[in-house]
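Colleague: could you work out the structure for the sequence below:
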Amino acid sequence: MRIISGTHKGRRFQVGSKFKARPTTDFAKETLFNVLQNLYEFTDLAVLDLFSGTGGISYEFASRGANPIFSIEQNIKHYEYIRKNSEALGFGDSINTIKANVFSYLPKINQKFDIIFADPPFDMEETIKLPDLIFHHSLLNTDGIFIFEHSEDKDFSKHPHFERIVKRGSVYFSFFE
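Modeller: Prediction:
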């Protein structure tokens, strides 16, 4: 896995074979950030990365100048990996790694974000509630977006905040505003 662009462009980070997260592929990540690059200047964007897994999305945002970034991960091994890797990459001041259950954490947040990204396990049923939770708790700044990475079996097109969908391979990114 690698960082696509920014100050750490080309830097690689390794994930062990026993790591249980399903990271966003470089191919899909590149597509996502090409879309975002046309919408935002990344410097000083406030980002919330839910179900962070390896931290790859957080590292990409940090490399492009986003700050602060809150990387939320429940699995202790993944949390530790993100925390240690953020320090090793020099992102310690930008990425705040929090070990928490996303569904318990969201109602406690008293901050708004420019971008919220969620890449939950594709088979986790309760994730269908994420768009409603984000908007119910007013977690986005004006002109902020929520991006939900999912498989083809989820359809958010009828959600009142749904904006568009971007597909790359077997990965879908639903955008909400």
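Colleague: can we go C-alpha only for contacts and neighbour counts from here?
Modeller: Noted.
Colleague: tell me the secondary structure at the residue of the chain most remote from its centre.
Modeller: The centre of the chain is farthest from one residue, residue 158, which by Cα atoms, centre = their mean lies 22.5 Å away. Applying DSSP: H, G, I helix; E, B strand; the rest coil to residue 158 yields a three-state assignment of coil.
Colleague: let's see this one next to it:
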Amino acid sequence: QMFSFIKKTAALLQLQNFKVVKSDVFRFMETCHDSFDFIFAGPPYALTTIDDIPKLVFEKGLLNEGGWFILEHTPRNNYKDFKLYKNERNYGTTIFSIFVME
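Modeller: This is a model prediction of the structure:
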């Protein structure tokens, strides 16, 4: 559902140079050699390795300077002590942690 929503929103906003990837996040990060202005990750909430995602995004240099990384997760995960963490939006059982590459 999120994949379709993002594609429709990008078309509605007439975004240029936009790429939506629906893939295993770890496999994608292993093979990706690009960097981005915006990354959204909405992994399954039960994913036991979810805490590795923000670490790898920054280790692999996937964000451009000034780029945003948003990670969707549950309240059981806390990223406030992570490097480049800026803020979060809490919607009950869904939290969006926001990281900004400075």
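Colleague: ok, the residue farthest from the centre of the first structure - contacts?
Modeller: For residue 158 of the first structure, the contact set (Cα atoms under 8 Å, 6 or more residues apart in numbering) is empty.
Colleague: now which residue in the second structure aligns to it?
Modeller: In the second structure, residue 158 of the first structure lines up with residue 81, judged by TM-score structural alignment.
Colleague: end-to-end on stretch 18-30 of the second structure?
Modeller: End-to-end distance of stretch 18-30 of the second structure (Cα to Cα, to the nearest Å): 20 Å.
Colleague: my error: substitute stretch 36-46 of the second structure in the last question.
Modeller: By Cα to Cα, one end of stretch 36-46 of the second structure lies 26 Å from the other end.
Colleague: check stretch 126-142 of the first structure too.
Modeller: Stretch 126-142 of the first structure: ends 26 Å apart by Cα to Cα.
Colleague: and stretch 88-103 of the first structure, by the same measure?
Modeller: Start-to-end span of stretch 88-103 of the first structure (Cα to Cα) is 29 Å.
Colleague: which residues in the second structure form strands?
Modeller: 36-41, 63-73, 85-91, 94-100 (DSSP state E).
Colleague: okay if I get those strands as TSV plus mean neighbour count?
Modeller: Formatted as TSV, the strands of the second structure follow (neighbours: other Cα atoms under 10 Å):
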stretch	mean neighbour count
strand 36-41	16
strand 63-73	19
strand 85-91	14
strand 94-100	20
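Colleague: select, out of those, the one closest to residue 25 of the second structure.
Modeller: If you check each of the strands of the second structure against residue 25 of the second structure by Cα to Cα, strand 36-41 wins as the nearest, at 7.9 Å.
Colleague: where does that closest one end up in the first structure?
Modeller: Aligned using TM-score structural alignment, strand 36-41 of the second structure spans residues 113-118 in the first structure.
Colleague: mean shift of that stretch relative to the second structure?
Modeller: Stretch 113-118 of the first structure: mean distance to aligned residues in the second structure after superposition is 0.5 Å, counting by mean Cα distance after the TM-score superposition for the first structure.
Colleague: not counting that stretch itself, show me its contacts.
Modeller: Stretch 113-118 of the first structure is contacted from outside by 45-52, 139-149, using Cα under 8 Å, 6+ apart.
Colleague: try 6 Å this time
Modeller: Stretch 113-118 of the first structure has contacts (Cα atoms under 6 Å, 6 or more residues apart in numbering) with 45-50, 140-141, 144-148.
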